[in-house]
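In: sequence first, predicted coordinates after that:
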Amino acid sequence: MDLTALIEEIKQHPRFEDVGMVLSHSGYVRRLSRNGRQVTGFRVDVDDVKCKAVIEEGLAEPGIVDIKLWFNAGKVLGIGDPVMLLVVAGDNRDNVFACLQKTLNRLEEVGAKKKQEFFEEI
């Protein structure tokens, strides 16, 4: 996972001169699940076709120039391991924040699912 490399890719976009903001989301495996259980790891699976469709939806949002996505999919991840990186570039803060939030939510809804979550035995 290399945020700098993704931003460099975005800077090569032919419309980069229209970019006023680049915003990123980095997801990591955390120690506690949402229900408070101790996590030892999990695996995420990604549907590339659905993720691509979600990115295309994001690119159609007002003011959005480019979106880059990376997933650490298909293997068991441990605490602190990177899960995903989403980078959105666009004209202004309002458009970029809105697009990042909407795109992230849609990716979690349809594009990527926790296939397995591992918990500490009590």
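Out: That came through, no problem. Numbering: from 1, shown residues only.
In: contacts, neighbours, all on C-alpha from now
Out: OK.
In: now do the buried residues in stretch 77-97.
Out: 77-78, 82-92, 95-97 (16 or more other CA atoms under 10 Å).
In: now do the end-to-end distance for it.
Out: Stretch 77-97 has an end-to-end distance of 28 Å (criterion: CA to CA, to the nearest Å).
In: can you show me the strands along this structure?
Out: Remark: strands assigned in the chain by DSSP state E are 21-28, 39-46, 64-71, 76-77, 82-90, 112-119.
In: for these, which one sits closest to His13?
Out: Closest to His13 of the strands of the chain, according to CA to CA: strand 64-71, at 7.5 Å.
In: hold the first one in mind and look at this next one:
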Amino acid sequence: MAPFFRRMSEMDISATIAEMKKDPAFAENVGMVLVHNGTVRGWSRGDRATVTKIEVAADLEKIEQIRQETEQLEGIYKVVIEAHGGIKEPGDDLLFLIVAGDIRENVKPALATLLDRVKSEAITKKEIKA
């Protein structure tokens, strides 16, 4: 099975989930798979000014630490993260998160916490405005 942390490969979400399902333990442990696909917005969150590009840096070691910690949460079977860095334009993919687990009461909060932690602890962005 492919590693569960990836960088700069343009994840095929359906193929990644299909790969996860090949594990015989998947059907015994998973009742829900949630996906986050973060993209570059064409406007700034703070003042809604037009954004032409952003510069993104990802702390890969921190992302892997957060991924492993999330996988240890109750009911969580697998966590896959793909983080993109460099100069990106509106519409470009930045962050893919996949959380597979037993029931929604475990999976939904795990994805929310994972997203918040990765964004606040492991990714920095600098907007380039028009």
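Out: Yes, it's here. No experiment lies behind these values; they were computed from the predicted model shown.
In: what span of the first structure lines up against the longest helix seen in the second structure?
Out: In the second structure, taking DSSP state H as the definition, the longest helix is helix 104-117. The counterpart of helix 104-117 of the second structure in the first structure, using TM-score structural alignment, spans residues 93-106.
In: average offset of the matching stretch relative to the second structure?
Out: With mean CA distance after the TM-score superposition for the first structure, stretch 93-106 of the first structure departs from the second structure by a mean of 0.6 Å once superposed.
In: distance from the chain centre to that stretch, please.
Out: The chain centroid and the centroid of stretch 93-106 of the first structure are separated by 11 Å under CA atoms, centre = their mean, to the nearest Å.
In: now distance to Lys52 of the first structure too, for the strands of the first structure, in TSV please.
Out: Formatted as TSV, the strands of the first structure follow (distance: least, CA to CA, whole Å):
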stretch	distance to Lys52 of the first structure
strand 21-28	17
strand 39-46	11
strand 64-71	9
strand 76-77	23
strand 82-90	13
strand 112-119	11
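In: ranking those by burial, who's on top?
Out: With neighbours defined by mean count of other CA atoms under 10 Å, none of the strands of the first structure is more surrounded on average than strand 82-90, at a mean of 22.
In: give the contact list for the residue nearest the centre of the first structure.
Out: Among the residues of the first structure, the one closest to the centroid is Leu86, at 3.4 Å (CA atoms, centre = their mean). When the contact criterion is CA atoms under 8 Å, 6 or more residues apart in numbering, the partners of Leu86 of the first structure are 24-26, 67-70, 100, 104.
In: which one of these sits closest to Glu8 of the first structure?
Out: Using CA to CA, the shortest approach to Glu8 of the first structure within the contacts of Leu86 of the first structure belongs to Lys68, at 10.7 Å.
In: isn't that closest one up against Val87?
Out: Yes. Lys68 of the first structure is in contact with Val87 according to CA atoms under 8 Å; the separation is 5.1 Å.
In: what lines up with Val49 of the first structure in the second structure?
Out: Aligning on TM-score structural alignment places Val49 of the first structure opposite Glu61 in the second structure.
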